[in-house]
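*Asks:* I would like to see how this sequence folds:
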Amino acid sequence: MSSTTSPSFGMPARRPAALLALVLGALTLGAAPAPAQATGTTGAAGTAEATVLRTGLDVAVLGRTAHVPVDAVLNDVRAPGDATRTTLAVSLDGIEEGRPVGILRADAATAHATADRTAAKARAEVAGAVVRLPGLPVRPLLQARQITAEAVCETGRTPAANAHVPGSVSVLGKKVTLTANGPTDVTVPGVGHVRLALSQSTTTTRTAAATALDLDVAVDPLALGVAKVTGKVTLARATCSTPEAQAPDVKPQTAATRAASAAPVGRNLAETGGSSTTPYLLGGAGLLVAAGGAALIAARRRKG
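*Replies:* This is a model prediction of the structure:
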């Protein structure tokens, strides 16, 4: 017989060979490892900032015809990294007829900020602080024994912020006992008015901020050619933001791990003596046997 087809099976003689190649290719693909997935990226460091003193004042001089901004900053540090600054005084020139004005003097004043990929922390502390304004050479705006602000932002934890002003302070020469219930107003006739906000703190899911003292100032000393001083003075402020979480690394999958993940829950392949590749081997072996049998029959018919 010269026919290349088998009447009994109805399949070309070359199909067993093609089927065999297909099975081998399927087994090869099943055994090849999957391409590696991209690994996670390293999280960004947090941020922290601490400041002992910051002023935003407007000084009206020469019969209020000229305005001089007073933007003084003492011990302002920022992170990422690790930064510490200790300065005990800050003064400005060119306000009181060319004479320097000492805005702040302190027995101790430190600002510290540190931030990395696990935590961000800031702390501002001042002891024995004396704050003065232009036009008030004798009577200080504020005197305080101890002022502290701290903010902490750690991965996996709720941010925290705290500010402390223990005891009393002196404002425009008057002793004031501060409370956390609300702002405290201090008025001195012929001098001016000051509103103090004590120990303010705010937190969110990723940030924290603490301010020991905020002073809203409106002073008219009527001396030294200074007509009026208005604005804000902030003592001991600390802020932070939580570092971004590090994404976990994703390992590449292989055929074995894919088969294991697809196995029924509660069955252990080791209990049956099989492995994760057993289904592939059994299926491939069955196809090979069927393909070999078909090829043998086809060969015998061609020979007959």
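
*Asks:* When you work out contacts or count neighbours from here on, use the C-alpha atoms and nothing else.
*Replies:* Will do.

*Asks:* How much space separates residue 277 from residue 63?
*Replies:* Per Cα to Cα, to the nearest Å, residue 277 is found 93 Å from residue 63.

*Asks:* Those two - which one has more neighbours?
*Replies:* residue 277 (17 against 11; other Cα atoms under 10 Å).

*Asks:* Grab the nearest non-local neighbour of that one.
*Replies:* Spatially, and ignoring its direct neighbours in sequence, residue 277 is nearest to residue 256 (6.2 Å; Cα to Cα, 6 or more residues apart in numbering).

*Asks:* same check, this time on residue 44
*Replies:* Among residues not flanking residue 44 along the chain, residue 244 sits closest, at 5.2 Å (Cα to Cα, 6+ apart).

*Asks:* Please list all residues in contact with that neighbour.
*Replies:* Applying Cα atoms under 8 Å, 6 or more residues apart in numbering to residue 244 gives the contacts 43-46, 117, 155.

*Asks:* Also residue 59?
*Replies:* By Cα under 8 Å, 6+ apart, residue 59 lies in contact with 67-70, 134, 226-230.

*Asks:* one more to put side by side:
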Amino acid sequence: MNSNTFVPSARVPARRLAAATAAAALIAGPLALAAPAHATGAEGEAAAVVLRTGLDVALLDKTVHVPLKATLNEVRAPRSADRTALSVTLDGVDKGRPVQLLRADVATAKASVEGGRAEASSNLAKARVHVPGLPLLSLVEIEQVTSEVVCEAGKQPVAESNLLGHVRVLGKKVTLSAGGPTVVEVPAVGTVSLELSRTRTTSTTAAAAALQLKVSVDPLNLNVAEVTGELTLAEATCTSPAKAAAPDKPAEPGEPDEAAPPAEDTEQPGRDIAAQSAEEPAANLAETGGSSATGYIAGGAGLFLAAGAAAIVVTRRRSRAEG
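*Replies:* Next up is the predicted model:
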């Protein structure tokens, strides 16, 4: 019966087995190094955006809906951006002319990952947001909004958002509440729902959005029948870098290795005897089976052997003489 299992013979010397094992390790080593290593997010992640839109624009003279997905200053680590205006062009809206979505005095987004720390921030000041069909009336006006997140290896992530100054929605000054969304209705224009300072953290991630708006307006202008969807202002997210493993504690000098028992010497059974000093007492020889009388016994045995040999010679000579 054929078998793919190799069983080492008991006759193979230990040195040959060790050499074969070392050769197998050298062959398997490069294959193990070539295997893919998965370390997604090991260095952490960070991202920030000043404005993100997810809107659907329905047109008056066409039975179509135009998606409007746009971002301003969207960055991922390690980057930063500073741009204060965002315009888009939509087919069928205002005869193909650009629609300005946002204008701000300050619009910055930053993200970085280094030294076991991932962080991101976004800042928007003196900003006005428009939607298609409402070129003169701002959907929302804000004084300043900021978001900041920090994810550091081995620590709880932190997320923070702030709204500073006044807010106007469809021309109305509003006071936002942290307890829930604030709804603003304008007759013949539409409804806007605002939610303030949403933050979320887990053991390894953080996310913050200074202001989120749910929009449903009926401008009936510039060939726009309805605009629905969501907008997010000053958003930041991060993921903590992987915590580096602590290095193994080196063994202190002179510290005995308790895990390794002393090896038995099977190749040189007489090595301990040969290593004894000549100055050691003779009584120590008892460990090998000898004693101090060993020399006398050996001498006596020699004399007996010599006497016996002489007796044999004399006997043989007498026998020959008598014969």
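
*Asks:* Can you give me the TM-score here?
*Replies:* The TM-score (TM-score structural alignment, normalised by the length of the first structure) is 0.71; 241 aligned residues with a Cα RMSD of 3.4 Å.

*Asks:* re earlier: can I assume the residue nearest to residue 277 of the first structure sits in a helix?
*Replies:* Yes: checked against DSSP: H, G, I helix; E, B strand; the rest coil, residue 256 of the first structure lies within a helix.

*Asks:* Can you get me a residue count around it?
*Replies:* By other Cα under 10 Å, the residues close to residue 256 of the first structure number 17.

*Asks:* Next, find the distance separating it from residue 60 of the first structure.
*Replies:* Between residue 256 of the first structure and residue 60 of the first structure the computed distance is 80 Å (Cα to Cα).

*Asks:* Is the residue nearest the centre of the second structure in a helix, a strand, or coil?
*Replies:* Centroid-nearest residue in the second structure: residue 42, 2.7 Å away (criterion: Cα atoms, centre = their mean). Taken by three-state DSSP, the conformation at residue 42 of the second structure corresponds to coil.

*Asks:* Tell me how far it lies from residue 34 of the second structure.
*Replies:* 19 Å.

*Asks:* got it, and residue 180 of the second structure?
*Replies:* Residue 180 of the second structure is 53 Å from residue 34 of the second structure, where distance means Cα to Cα.

*Asks:* ok, those two, which is more surrounded?
*Replies:* Set residue 180 of the second structure next to residue 34 and count neighbours by other Cα under 10 Å: residue 180 wins out with 11 against 8.

*Asks:* Would you mind measuring from the more buried one to residue 195 of the second structure?
*Replies:* From residue 180 of the second structure across to residue 195 of the second structure, the span is 6 Å (Cα to Cα).

*Asks:* residues in the second structure matched by whichever strand or helix holds residue 236 of the first structure, start to end?
*Replies:* For residue 236 of the first structure, the host element (DSSP states H and E) is strand 226-241. Strand 226-241 of the first structure corresponds to residues 224-239 of the second structure when matched by TM-score structural alignment.

*Asks:* Relative to the first structure, what is the average displacement of the matching stretch?
*Replies:* Comparing stretch 224-239 of the second structure with its match in the first structure after superposition yields a mean distance of 0.6 Å (mean Cα distance after the TM-score superposition for the first structure).

*Asks:* returning to what we had before: got a winner among the contacts of residue 244 of the first structure for most neighbours?
*Replies:* With neighbours defined as other Cα under 10 Å, the most crowded of these is residue 46; it has 27 neighbours.

*Asks:* on that earlier part again, assumed the residue nearest to residue 44 of the first structure was part of a helix.
*Replies:* No: applying three-state DSSP, one finds residue 244 of the first structure to be coil, outside a helix.

*Asks:* What's the local residue count around residue 117 of the second structure?
*Replies:* Residue 117 of the second structure: 22 neighbours (other Cα under 10 Å).

*Asks:* Contacts only, for it.
*Replies:* So residue 117 of the second structure contacts 44, 150-153, 240-241 (Cα under 8 Å, 6+ apart).

*Asks:* rewinding a little: between the contacts of residue 244 of the first structure, which is nearest residue 174 of the first structure?
*Replies:* Ranked by distance to residue 174 of the first structure (Cα to Cα), the contacts of residue 244 of the first structure are led by residue 46 at 41.2 Å.

*Asks:* Any quick PyMOL command for the buried ones out of the contacts of residue 59 of the first structure?
*Replies:* Selection of buried members from those for PyMOL, criterion 16 or more other Cα atoms under 10 Å:
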select buried, resi 67+70+134+226+227+228+229+230
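
*Asks:* Return those of the contacts of residue 59 of the first structure that are likewise in contact in the second structure.
*Replies:* Counting by both residues aligned by TM-score structural alignment, their matches' Cα atoms under 8 Å, the second structure reproduces these contacts from the contacts of residue 59 of the first structure: 67-70, 134, 226-230.

*Asks:* Can you lay out these as JSON lines showing distance to residue 204 of the first structure?
*Replies:* As requested, these are arranged in JSON lines below (distance: Cα to Cα, whole Å):
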{"residue": "67", "distance to residue 204 of the first structure": "38"}
{"residue": "68", "distance to residue 204 of the first structure": "37"}
{"residue": "69", "distance to residue 204 of the first structure": "33"}
{"residue": "70", "distance to residue 204 of the first structure": "32"}
{"residue": "134", "distance to residue 204 of the first structure": "38"}
{"residue": "226", "distance to residue 204 of the first structure": "42"}
{"residue": "227", "distance to residue 204 of the first structure": "42"}
{"residue": "228", "distance to residue 204 of the first structure": "38"}
{"residue": "229", "distance to residue 204 of the first structure": "35"}
{"residue": "230", "distance to residue 204 of the first structure": "31"}
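
*Asks:* about what we covered before: now flag whichever of the contacts of residue 117 of the second structure is closest to residue 212 of the second structure.
*Replies:* Residue 212 of the second structure lies nearest to residue 150 out of these, by Cα to Cα, at 20.7 Å.
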